[in-house]
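Trainee: A predicted structure for the sequence below; I have some questions about it.
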Amino acid sequence: MKYGILFIVFLFFAIIHSQAQNYYWIGFTDKNNSEYSLSAPEDYLSERAIERRTKQNIPIDSLDLPVNQSYIDSVLTLDVTFFHASKWLNGITVVTDSLRLDTLIGNWSFVNEIQLSKPSSFSTKSAKNKFADEIEVLYDEIDSAYYGGSVHQISMLDGQFLHQQNIKGQGIQIAVLDGGFYNADVNPAFDSLWINQQILGTKDVVDLNSDFFSTNYHGMSVLSCMGGNIPGELIGTAPKASYWLIRSEDTGSEYIVEEDHWVVAAEFADSVGADIINSSLGYSEFDDPTTDHTYADMDGKTTRVTRAANIAASRGMLVFTSAGNERDDPWKRIVAPSDGDLVIGVGAVDKDLNPAFFTSAGPASDGDIKPNVSAMGYRTTLQLSNGVVGLASGTSFSSPVMAGMAACLWQYFPEKTALEIKDALEQSGSMAFTPDSLVGYGIPNMRTASMLLNPFSVPVYEKQNNWQVYPNPVNNYVVLQNKGTFSGKEIAIGLYSITGQIIQQWTKPGAQKIVLSDLPDLSNGMFVLKVNDGEKSETFKLNKSY
């Protein structure tokens, strides 16, 4: 297929002869007279990428077309070297000795943006280590001996509900965008991934000549949160999913070019057919302060990396990104691209479900709920760079914990769209009715999410419920009776359709007995009632009859 040839051609031209050069982003106005056609997407997308769009009724559009080659060729007549191209944002990155590329290009009609994205002479004295503070030496029953230290990060999501049905991510492809995958080819945590051919490929967007598995450790640790498999020590949230390992981050400095690397990496993930992107990366401040973002930029649609992340999600992928570790820093807020309107930004909690002290605060600057959801990111069990299983902290790890669990959920409901899976994760959250700026919609529950996606997919075990709901079938009212010692907290109640749409919500004062006498006028059928007392969320099937 031509898409493979296209990547090879780009790789050939992307060989850089000098590291001490200026990187420029050049944006183009259009894709007129493209040699590619919307009617022949197999020329630039894999069969799996096309199937993902078809399955979710997503049309192939101009964003999918590669950058106009004639525009690229025109730029290459200058003293520049091609580095990579972004079809989604319609531009290229080049390297050159010139400090004023804009004067060379002048007023070319097809160029609408020129930005120095990384200078040849730079200092990292102001660079922030976005991986700082990260490394340190139950509704269904869960086998703690099997899960080892990872038992908390699985059980708080009720991930065992899916795992116990052997739903562990089979058939789902996850692209991991990160800063490096040190020793991921030899570490025992990933033996089963290699033996079962679950590592689908690698790509280095930053340095085409790198020794891929000798780069930074961070992506390796992230991968272990999803794909790690050492029974008794570490079990990832999606140990049977398949993975693309993509290095998009230059950990030696922090310039706006990192966002352009990310965009190209996400486009590659889309083109090969990945279902999910996990990106434990985020951007706010840079070594060149003139390119720093502001909180106003965190509006879900402004930065280049956020725009691309939204496009990735619009192609039918689930996009998970770390919300950031900034709350105890002057920045404090979420970082791009977790602000994206279609992106799932993930915050961090500890094993007691409390927000981690470092997890970045939302909301997005346009008021949208951010982070979207949260998972265990404080003292998460994972593979360390020294070859042992240990603990680490950061939203870098809560994001893959959540992404892997979502892979299992999507495997369980393969007919659902990415947007439907995203909605189920949020609506199953522990704070779904009272989202806040630290944990968003809270900690998703896989049993509840499954019931929201299909109420008939989940058996209800009455012995595990604190609440009894009657009469059922229901007509004009519902009674909720607490069967234990009631804490007296405020109760959030929601009524859903079988497709997961919210029909009505109530907030009731805490009481041993609650009567819902104001049920909406519903037709006969099956509905879902969710009860959240602030400590536990329970879900019930209701049969409505006259």
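Mentor: Happy to help now that I have it. Numbers count the residues shown, from 1 in each chain.

Trainee: C-alpha only now, for contacts and for neighbours.
Mentor: Fine.

Trainee: who's in contact with the closest residue in space to R48 that isn't next to it in sequence?
Mentor: Distances taken as C-alpha to C-alpha, 6 or more residues apart in numbering put G273 closest to R48, at 4.7 Å, once the chain neighbours are dropped. Contacts for G273 (C-alpha atoms under 8 Å, 6 or more residues apart in numbering) come out as 46-50, 52, 173.

Trainee: Which of those residues fall within strands?
Mentor: Those of these mapping onto strands are Q173, per DSSP state E.

Trainee: Of the contacts of G273, which is the nearest to D352?
Mentor: Q173 (30.8 Å; C-alpha to C-alpha).

Trainee: D270 is in contact with the closest one, correct?
Mentor: No. Between Q173 and D270 there is no contact under C-alpha atoms under 8 Å: 10.5 Å.

Trainee: Might you report the residue contacts of the nearest residue to S430 once chain neighbours are set aside?
Mentor: Closest residue to S430 in three dimensions, ignoring its sequence neighbours and counting by C-alpha to C-alpha, 6+ apart: G442, at 4.7 Å. With contacts defined as C-alpha under 8 Å, 6+ apart, G442 is in contact with 372-374, 426, 429-432, 435.

Trainee: Considering these, which possesses the most neighbours?
Mentor: Sorting these by how many neighbours each has (other C-alpha atoms under 10 Å) puts S374 first, at 35 neighbours.

Trainee: how about that one, what does it touch?
Mentor: By C-alpha under 8 Å, 6+ apart, S374 lies in contact with 346-349, 398-399, 402, 439-444.

Trainee: Out of these, which sit inside strands?
Mentor: 346-349.

Trainee: In a markdown table: these, plus distance to F181 and neighbour count.
Mentor: Shown next, in a markdown table, are these (distance: C-alpha to C-alpha, whole Å; neighbours: other C-alpha atoms under 10 Å):
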| residue | distance to F181 | neighbour count |
| --- | --- | --- |
| V346 | 21 | 38 |
| G347 | 23 | 40 |
| A348 | 22 | 36 |
| V349 | 25 | 29 |
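
Trainee: Closest one of these to D158?
Mentor: Taking C-alpha to C-alpha as the measure, D158 sits nearest to V349 out of the ones in strands among the contacts of S374, at 15.1 Å.

Trainee: take the one below as the second:
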Amino acid sequence: MAQQRYWVIFKDKPAAGPGPLVSAAALEKRRLQNLPPAQPSDQPVHPAYLDSLAQKGFTVTSVSKWLNAAVVAANPAQVKSLEQSSFVRELKPITGYFTPTQTSTPYKPQYVSKALTQLKPEAILAAGLTGRGVKVGVIDAGFFEAPKKAGLQPIFENGRLKAFRDFVTPALSQTYHKRETYMDSHGTDVLLCLAGSDPKARVLSGFASEADFYLARTDQSNRESRVEEEYFVRALEWMDSLGVQLVNSSLGYGTGFDKPEENYRPEQMDGSSYIARAVQMAVEQKGMMLVIAAGNDGSNKKWQVVNTPADAAGVLTVGATDYSTWSKQGYSSIGPTFLPYLKPDVVCFAASGTSFSAPVITGLAACLLEANPALSPQQLTSIIQKSSHLYPFGNNYVGYGVPDAGKALELALGLATPNVVNAMIRVTGKTFSFMTSAVSGIQENGGIVLYRKASPTRVIHQQKLSSRLKKIVVKRLPGETHTTMQVGPKVMELVWQ
């Protein structure tokens, strides 16, 4: 009989023994955020339960103390036997697969500086913020030849690479010169967007050039194996044990598994997957901020929505814009309309995938944490949202829009409160007109874009107009209830009556 992989969820845990179960760095992170220093999820799973699985003939491939679970492969008869075991609470099949959120277009580092420019980095640079002292984790597909990249050499030469663990091929941990698949450079390119700085060429491609880094390889792209879900959870727990405060990942589950019947369905992107539960626990219980790429299925009519764990509550999900209009790139995944919260959260420019927009925002978050280490993940996420150009009129195409690094820094330091200059206008009738002559800086701030919506957040049509227009006439579409008008730096929310 065919076997399938399952999370075996145990019914309880043994009582905690003496002494702390996590590192001093993890305890200090919790202290700063007023989180409980001792948490049940820190306790290891019961060894007797693992022994029982072994006695029943199962090979345990992964163990998660957070989820109080182990992973085994079982056929239907074995599943029935496990469900009747006194130590098992429930079994959950593992479905879906990991795929890096990249497109066929090769990554070109020169595009990344455009993303930094879009975020208006002057205040961050003037303050000398570089993420210094912030512990940043990157969970990705591989970091092939990362030490050879000019923009990353300072990280390795100055001892800011603190740990690297390969969960796919453990023997390759701390090894950067062996490549197993063509995607093993993906993490290297992500790291450049997060922390790249080439002093000789004076090129800055990431905000967090002086952060401390913890790298994990959890994806092997020449196979679509569900075991990578386990690797991700293990990597997250490993990073928490080392006191990592901020995690970037450009990986996600979706469709395309070798066995189509085991793919996720779009309606399952509701934050309920086990990987989504783990990242939500990291945010809410462990004080870790997670920044996740939205995915590149925006043009896939059979999918379109964000992958998991980008669907999880509490994580900062990042989509991609074009550079001239700040509107959604065609490939950038949209947020499911059935979620009770908005996805994506924010966006920034990336030419070839949301894999390369998410780390730009992670770098900004590292600088904000350097400026104010006591910020909780919830506070940090809120700050980045409130600094974004469409706030508070977010939508499921671009979230709250493009963050302004200067505004975010002021909010992080408590020097300002959110100054919502964007206006709501109630419109009677079927047309609305606006003269653009009174607005300056239109081209430099995203041009003119209309988000035509069937609810406050659900976009039915994204419309880009010439930034040279002197007058905008908006004619209400059938089913349209709200329209967000971006006229450069001025944003108006039309509410049709």
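Mentor: Right, received. Where do you want to start? These numbers were taken from a predicted model, which means no experiment stands behind them.

Trainee: Tell me how the two chains score on TM-score.
Mentor: Once the chains are laid over each other, their TM-score by TM-score structural alignment, normalised by the length of the second structure reads 0.77; 424 aligned residues with a C-alpha RMSD of 3.3 Å.

Trainee: Quick check: the farthest pair among the ones in strands among the contacts of S374 of the first structure?
Mentor: Across those, the longest distance by C-alpha to C-alpha is 9.9 Å; it joins V346 and V349.

Trainee: Pull up the overlap in contacts between these two.
Mentor: 374-375, 398, 439.

Trainee: Columns distance to S62 of the first structure on top of those residues, output as JSON lines?
Mentor: JSON lines is the format used below for the shared contacts of V346 and V349 of the first structure (distance: C-alpha to C-alpha, whole Å):
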{"residue": "S374", "distance to S62 of the first structure": "34"}
{"residue": "A375", "distance to S62 of the first structure": "36"}
{"residue": "S398", "distance to S62 of the first structure": "34"}
{"residue": "V439", "distance to S62 of the first structure": "36"}
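
Trainee: hang on, isn't L215 of the second structure packed against I139?
Mentor: Yes. With contact defined as C-alpha under 8 Å, L215 of the second structure and I139 form a contacting pair (6.2 Å).

Trainee: of Q173 and D270 of the first structure, who's got more company?
Mentor: D270 (26 against 23).

Trainee: mind checking the SS state of the spatially most central residue of the second structure?
Mentor: The centroid of the second structure falls nearest to I292 when counting by C-alpha atoms, centre = their mean (0.9 Å). Under DSSP: H, G, I helix; E, B strand; the rest coil, I292 of the second structure falls in the strand class.

Trainee: Please say which position in the first structure it maps to.
Mentor: In the first structure, the residue paired with I292 of the second structure is T321, using TM-score structural alignment.

Trainee: residue contacts, its match?
Mentor: By C-alpha under 8 Å, 6+ apart, the contact list for T321 of the first structure reads 278-282, 337-338, 343-346, 399.

Trainee: Which of the residues you listed remain contacts when I look at the second structure?
Mentor: Using both residues aligned by TM-score structural alignment, their matches' C-alpha atoms under 8 Å, the second structure keeps these contacts from the contacts of T321 of the first structure: 278-281, 337-338, 343-346, 399.

Trainee: separation between G131 of the second structure and A408 of the second structure?
Mentor: 14 Å (C-alpha to C-alpha, to the nearest Å).

Trainee: What of A313 of the second structure?
Mentor: Taking C-alpha to C-alpha, one finds A313 of the second structure at 21 Å from A408 of the second structure.

Trainee: Settle it for me: which of these two has more neighbours?
Mentor: Neighbour comparison, A313 of the second structure and A408: the larger count goes to A408, with 26 against 23 (by other C-alpha under 10 Å).

Trainee: Over to that one. Which of the three states is it?
Mentor: Classified using three-state DSSP, A408 of the second structure is helix.

Trainee: aligned partner of it in the first structure?
Mentor: A408 of the second structure maps onto A449 in the first structure, by TM-score structural alignment.

Trainee: residues contacting its match?
Mentor: Residues in contact with A449 of the first structure (C-alpha under 8 Å, 6+ apart) are 424-425, 427-428.

Trainee: In helices, which of those fall?
Mentor: Residues of those located in helices (DSSP state H): 424-425, 427.

Trainee: Which member of those is positioned nearest V458 of the first structure?
Mentor: Nearest to V458 of the first structure out of these is A424 (C-alpha to C-alpha; 14.1 Å).

Trainee: ok, that closest one touching L452?
Mentor: Yes. At 6.3 Å, A424 of the first structure counts as touching L452 under the criterion of C-alpha under 8 Å.

Trainee: on that earlier part again, any chance of JSON lines for the ones in strands among the contacts of S374 of the first structure, columns distance to T485 of the first structure?
Mentor: Shown next, in JSON lines, are those (distance: C-alpha to C-alpha, whole Å):
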{"residue": "V346", "distance to T485 of the first structure": "33"}
{"residue": "G347", "distance to T485 of the first structure": "32"}
{"residue": "A348", "distance to T485 of the first structure": "30"}
{"residue": "V349", "distance to T485 of the first structure": "27"}
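
Trainee: quick one, what contacts D30 of the first structure?
Mentor: By C-alpha under 8 Å, 6+ apart, the contact list for D30 of the first structure reads 90, 110.

Trainee: Identify the residue of the second structure aligned to it.
Mentor: Counting by TM-score structural alignment, D30 of the first structure corresponds to K11 in the second structure.

Trainee: Contact partners for the closest residue in space to its match that isn't next to it in sequence?
Mentor: Residue nearest to K11 of the second structure in three dimensions, not counting chain neighbours: R89, with 4.5 Å by C-alpha to C-alpha, 6+ apart. Shown in contact with R89 of the second structure (C-alpha under 8 Å, 6+ apart): 8-11, 83.

Trainee: Aligned against the first structure, show me the partner of R89 of the second structure.
Mentor: The pairwise alignment with the first structure assigns R89 of the second structure to N112, based on TM-score structural alignment.

Trainee: Mind reading off the mean deviation between the lengthiest helix in the first structure and the second structure?
Mentor: If you go by DSSP H, the first structure has its longest helix at helix 395-412. Average distance, helix 395-412 of the first structure versus aligned residues of the second structure after superposition (mean C-alpha distance after the TM-score superposition for the first structure): 0.7 Å.

Trainee: What span of the second structure is that helix aligned with?
Mentor: Using TM-score structural alignment, helix 395-412 of the first structure pairs with 354-371 in the second structure.

Trainee: From L453 of the first structure, how far out is K332 of the first structure?
Mentor: 35 Å.
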